[in-house]
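> Following is a predicted model, sequence given first.
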Amino acid sequence: MHANIAGERLLTELDHARLSHLGGVHALPELAEVLDSTDLVASREVPSDVVTMYSQVVIEDLDSHKRHKLTLCYPDDAEPHQGFISVLSPVGASLLGLRVGATARWRTPNGDACAAEIVSLLFQPEASGDYSL
């Protein structure tokens, strides 16, 4: 598991509140760790380069250098084949709260270590003035 460094991640107060009440959060230790150790900010104060819920990001796999466009979402909206990745998945939990340029690290269900750089943030709800998603 990747330990958080103070200030490494930011989470909006709204995302934190919603995720804290989401069923299954404690089944994924990585997400529980993010919720317990991440710095919180008001939605209107989150920097525009931070991955929040419903952000659309481009990541680049550090091994293959392949790029993928993903949207971080809640489990009910997940459509992995269309790039909608649940925050309850290892990759989703690893992206939450990181900034563009940071490296997300996670393990696949079979235990393989994966890492990808967040190359760009194509959409962040808060940056577009939507503080309620």
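Perfect, I can see it now.

> For the rest of this, base every contact and every neighbour count on C-alpha atoms.
Fine.

> what residue is smack in the middle of the protein?
The chain has Leu96 as the residue nearest its centroid, 2.0 Å off, counting by Cα atoms, centre = their mean.

> what's near enough to touch that one?
9, 11, 34, 51-53, 72, 87 (Cα atoms under 8 Å, 6 or more residues apart in numbering).

> Could you do Val25 as well?
Val25 sits next to 19, 31-32, 88 when contact means Cα under 8 Å, 6+ apart.

> Turn the contacts of Leu96 into a markdown table, including neighbour count, secondary structure and distance to Asp112.
Shown next, in a markdown table, are the contacts of Leu96 (neighbours: other Cα atoms under 10 Å; DSSP: H, G, I helix; E, B strand; the rest coil; distance: Cα to Cα, whole Å):
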| residue | neighbour count | secondary structure | distance to Asp112 |
| --- | --- | --- | --- |
| Arg9 | 20 | coil | 23 |
| Leu11 | 25 | strand | 27 |
| Val34 | 20 | helix | 20 |
| Val51 | 29 | coil | 24 |
| Thr52 | 29 | coil | 25 |
| Met53 | 27 | coil | 25 |
| Leu72 | 26 | strand | 21 |
| Val87 | 24 | coil | 19 |
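
> Comparison target, given below:
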Amino acid sequence: MKKPNVIISQSDYLKISNLLDTIDGGQNCDNLIEELERAQILPDKEMPDDVVKMHSTVTFSIATTHRTFTLKLVYPYERDKEKSISILTPAGSALIGLSVGQRIEWSLTQNSAPTTVTVKSVSN
């Protein structure tokens, strides 16, 4: 499956890039860096409403578990385990920049086969 187009706001791009510069990554950080590198960067005021941004509340499904989640995408230091998901988690990094209806093939654990993550709705 071809990776979908992703759109990231200029401020999210800068904050996520700065965060990645301060941590010792790993495979998931490498995947997030790849997403940032291939993303279309837009000024904050031009971001479409249906695109996942930092602090968006996202309803998404995971194909392998047949489960749907509604969580707020946050930075690691803002995480509330029951209501949010960190941008540095595999699912969190898969979501950034996707719009409603888009899906991406993504590994959710270090050695797992990719699964499909689908964005169902976004609210900001």
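That came through fine. In this text the structure is predicted, and so the values were computed from the model without any measurement.

> ok, back up a step: considering the contacts of Leu96 of structure 1, which is situated nearest to Gly24 of structure 1?
Relative to Gly24 of structure 1, the closest of the contacts of Leu96 of structure 1 is Val87; by Cα to Cα it sits at 10.4 Å.

> Can you tell me the closest non-neighbouring residue to that closest one?
Leaving out its chain neighbours, the residue that sits closest to Val87 of structure 1 by Cα to Cα, 6 or more residues apart in numbering is Ala93, at 5.0 Å.

> Count the neighbours of the one you found for me.
Per other Cα atoms under 10 Å, the neighbour tally for Ala93 of structure 1 reads 25.

> So which of the contacts of Val25 of structure 1 is surrounded by the most neighbours?
Leu88 (26 neighbours).

> which strand in structure 1 runs the most residues?
Counting residues, the longest strand in structure 1 under DSSP state E turns out to be strand 113-123.

> Serialize the contacts of Val25 of structure 1 to JSON lines and add fields for distance to Gln82 of structure 1.
Below are the contacts of Val25 of structure 1 laid out as JSON lines (distance: Cα to Cα, whole Å):
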{"residue": "Leu19", "distance to Gln82 of structure 1": "22"}
{"residue": "Leu31", "distance to Gln82 of structure 1": "22"}
{"residue": "Ala32", "distance to Gln82 of structure 1": "26"}
{"residue": "Leu88", "distance to Gln82 of structure 1": "17"}
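
> Reformat those residues as CSV; add secondary structure and distance to Arg105 of structure 1.
Listed next are those as CSV, based on DSSP: H, G, I helix; E, B strand; the rest coil; distance: Cα to Cα, whole Å:
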residue, secondary structure, distance to Arg105 of structure 1
Leu19, helix, 20
Leu31, helix, 12
Ala32, helix, 15
Leu88, coil, 14
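
> ok, those vs Val100 of structure 1, which is closest?
Scanning those for proximity to Val100 of structure 1, where the rule is Cα to Cα, the winner is Leu31, at 19.1 Å.

> which stretch of helix or strand covers the closest residue to that closest one other than its chain neighbours?
Nearest residue to Leu31 of structure 1, sequence neighbours excluded (Cα to Cα, 6+ apart): Ala93, at 5.2 Å. Per DSSP states H and E: Ala93 of structure 1 is located in helix 90-95.

> Many thanks, I have nothing further to ask.
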